[in-house]
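S.K.: here is a sequence with its predicted model. Questions after.
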Amino acid sequence: MTRIGVEPSLSDVEELLKQKGYDVVRIQNEQQMDQCDCYVVTGLDSNVLGISDTTTKASVITASGMTADEICQEVEQRVQ
């Protein structure tokens, strides 16, 4: 199952992704940054969760200016 990491402030996106069948986890710390196939972040702070030097092979989607539906469409495109 595809696992999506979502910032805690994006609860509407989290719920919509769960409805679509994704395994969704809230990103709480740096250790979780290698456990997901895709991440959705707010984009309000480029230093996500106080982590400025984390490297991940997963896709990172910046939610700024996007609706929950648009974000879900972007997730679907990136994890196919």
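M.R.: The structure has been received and is ready for your questions. Numbering: from 1, shown residues only.
S.K.: please count neighbours and contacts with C-alpha atoms only from this point.
M.R.: OK.
S.K.: buried set for stretch 17-37?
M.R.: Going by neighbour count (16 or more other Cα atoms under 10 Å), the buried part of stretch 17-37 is 17, 22, 24-27, 33, 36-37.
S.K.: the helices in this structure, which residues?
M.R.: 11-19, 68-79 (DSSP state H).
S.K.: now do stretch 2-11: everything it contacts.
M.R.: 13-14, 22-28, 35-42, 79 (Cα atoms under 8 Å, 6 or more residues apart in numbering).
S.K.: and it, end to end?
M.R.: End-to-end span of stretch 2-11 (Cα to Cα, to the nearest Å): 18 Å.
S.K.: comparison target, given below:
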Amino acid sequence: MARIGVEQTLSDVAQELQSKGYETVTLKNEQDAQGCDCCVISGQDQNVMGIQNVVTQGSVINADGMTAEEVCQQVANKVGH
């Protein structure tokens, strides 16, 4: 099963993903994203300082303006579930 990193503020998304059988990891720092097939971020602090570091080879989904179900659909599209 795919391992999905989810930003701390998106607990509803994490619960929805878990209900669909995904393993979720709470993203507290860059190291948490390593080994994830996909990461879901809130978009709140996206690239605040103009610095972008690649910490995962997986897809990154910006959940801003999306429902938990819509995020799950995006995850399924990205990881092929």
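M.R.: Perfect, thanks for sending it. Worth saying up front: this structure is predicted, and the values here are computed from it rather than measured.
S.K.: how about the helices of the first structure in TSV, adding distance to residue 59 of the first structure?
M.R.: Formatted as TSV, these follow (distance: least, Cα to Cα, whole Å):
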stretch	distance to residue 59 of the first structure
helix 11-19	15
helix 68-79	7
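S.K.: which one of those lies nearest to residue 58 of the first structure?
M.R.: Residue 58 of the first structure lies closest, by Cα to Cα, to one member of these: helix 68-79, at 9.1 Å.
S.K.: what residues does that closest one touch?
M.R.: Everything outside helix 68-79 of the first structure that qualifies as a contact, by Cα under 8 Å, 6+ apart, is 2, 12-13, 16-17, 37-38, 40, 59, 61, 63.
S.K.: check the mean deviation of that helix from the second structure.
M.R.: Compared with the second structure after fitting, helix 68-79 of the first structure deviates on average by 0.4 Å (mean Cα distance after the TM-score superposition for the first structure).
S.K.: now do that helix against helix 11-19, angle only.
M.R.: Direction vectors for helix 68-79 of the first structure and helix 11-19, defined by axes from the mean of the first three to the mean of the last three Cα atoms, to 10 degrees, enclose an angle of 50 degrees.
S.K.: distance of the aligned partner of residue 11 of the second structure in the first structure relative to residue 27 of the first structure?
M.R.: Aligned counterpart of residue 11 of the second structure in the first structure: residue 11 (TM-score structural alignment). Separation of residue 11 of the first structure from residue 27 of the first structure (Cα to Cα): 12 Å.
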